[in-house]
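Q: Next come a sequence and a model predicted from it.
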Amino acid sequence: MVLGIIDLRLFQHVAEMDNPFSIIAFIYTWQTLISGVLALTAAMGTIHVMNLQRRDEWVKHNDRIYRSSLSARAKMPDAIDDISLYFKACFEFIKEGLSDFPKQPEKSINVLKESIQFLDNNSAEMIYELIVFYQIYNARLKSHSESRGTVDKDDIYFDTIKINSMNLNIFDFARNREKVISKRKLNRDDLKRSIIDLIGFMNWNLNPANKDFEKHLECIVEIRCPS
């Protein structure tokens, strides 16, 4: 702007003078460099302000995700309990040959689906596997019901034991006792714990047949689960 006001010939005249320390001569000689430095400084200032804005937006974004994650985790215990009751109802449905199909816990399943986006990779994958198998399980259970006993009952027993065990694996995480869901294959011990959860601790003195039934379920597990 200054260079536009002052006659450039004056700059040239001063620059040709013997005084090499003249400020005007210095500006005239290095005007391109000075302009570049000023432009660079302005650009760096702009970038700094933009970085501060982005950092502020990132913090707010993380806060929103964190609160959404807490909201999802807060809903999980009730959802897991509801799903567990469904599997117990399915177990009773199979065992007693009931006609009324258990009501599916769709709202609770949706809670798990929504929670996936806020979880760590391992936990998200384990819940995803539960949801996928839940869909497969319902199809098999319906097929078993419609087949009127022609489908192997032990197969659907095993599926019920397995999916209940997958659900039990999420309990501690849902109750915030664990930070992540352990990503591992189910073993016999997991499945046998699932049997106890499904049938409860039966009073064998009053009903000895209950002990035989539990042993039958354990045999199903041992046949279908090598280790």
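A: Happy to help now that I have it. Numbering: from 1, shown residues only.

Q: can we go C-alpha only for contacts and neighbour counts from here?
A: Will do.

Q: how about the helix or strand hosting Cys219: buried residues?
A: Secondary structure assignment for Cys219, by DSSP states H and E: helix 208-224. In terms of neighbour count (16 or more other C-alpha atoms under 10 Å), helix 208-224 has its buried residues at 210, 214, 217-218, 220-221.

Q: Ok, stretch 163-183 next?
A: Those would be 163-171, 173-175, 180-181, for stretch 163-183 by 16+ other C-alpha under 10 Å.

Q: ok, and here's another one to check against it:
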Amino acid sequence: MDFWCLIKDWQTGIVGLLAVVVAAAALFWDRKDRRDTWLSKNQAARAQMPDALAELSQYLSGVMAYLRGKAEELPEPRREAIKVLNKTIEFTDPETASNISKLIINYQVHVSRMYKSEAMFDRNEHVYDISLISAYISRLFEFSRGIIKHVPDMKLEAREVINGLQQNIELYMYKPGDAEFDGVVEIIKRRHSDPA
């Protein structure tokens, strides 16, 4: 039996094997192309994230100024920043996406309370909402700048939310025992715990 007879007898098998190799190569390149596209979209979404988070932080400071009587009007909600964050969710890992989602949900609750039914909630609840959103923003800033690869999905600790409160008071003026914010700190301690 010579080489050509062997090929003739096994041509169907050889063609089938070649088809499998070509299909595997096509799948590999398709996956690589999809991965490259996903990475590009991830980087594009992440590139916009620091500006969106900064815009939300500025908005929260404006709301805090309003609640403290230092501004006459509430600032407008930041819908464009939320759109950027929504887009970012599509292209991040599940844990980071969960943190972004929690930020957006708490922001939407805040806006609903602040603009539709301000009188129904006391000032401490509004300040708590601002502190909570600020804590999520702080968690996400390092990710947005590419310093860390993902943000673990863990419950916020009281110290993180208190830091969020401090971020929205002029130059970290809050000190423990500050009567203006004692009610907010009590809410934070009741709803969040610090690790033992």
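A: Ah, there it is. Please read all numbers here as calculations on a predicted model, not as lab measurements.

Q: Which ones among the buried residues of stretch 163-183 of structure 1 lie within helices?
A: Among those, the members falling in helices (DSSP state H) are 163-171, 173-174.

Q: For Arg140 of structure 1, state which of these is nearest.
A: The nearest member of those to Arg140 of structure 1, counting by C-alpha to C-alpha, is Ile163 at 12.3 Å.

Q: For the equivalent of the closest one over in structure 2, which residues are in contact?
A: In structure 2, the residue matched to Ile163 of structure 1 (TM-score structural alignment) is Ile133. By C-alpha atoms under 8 Å, 6 or more residues apart in numbering, the residues touching Ile133 of structure 2 are 103, 106-107, 164.

Q: wait, isn't Val84 of structure 2 in contact with Ala44?
A: No. Counting by C-alpha atoms under 8 Å, Val84 of structure 2 stays clear of Ala44, with 10.3 Å between them.

Q: Would you mind telling me which of those two has more residues around it?
A: With neighbours defined as other C-alpha atoms under 10 Å, Val84 of structure 2 and Ala44 compare such that Val84 has more, 18 against 14.

Q: what separates the equivalent of that one over in structure 1 from Pro77 of structure 1, distance-wise?
A: The alignment partner of Val84 of structure 2 in structure 1, by TM-score structural alignment, is Val111. Distance from Val111 of structure 1 to Pro77 of structure 1, counting by C-alpha to C-alpha, to the nearest Å: 10 Å.

Q: do Leu52 of structure 1 as well
A: 39 Å.

Q: residues in structure 1 matched by stretch 148-155 of structure 2, start to end?
A: Using TM-score structural alignment, stretch 148-155 of structure 2 pairs with 178-185 in structure 1.

Q: ok, and what's touching the matching stretch?
A: Stretch 178-185 of structure 1 has contacts (C-alpha under 8 Å, 6+ apart) with 120, 122-123, 126, 169-170, 172-173.
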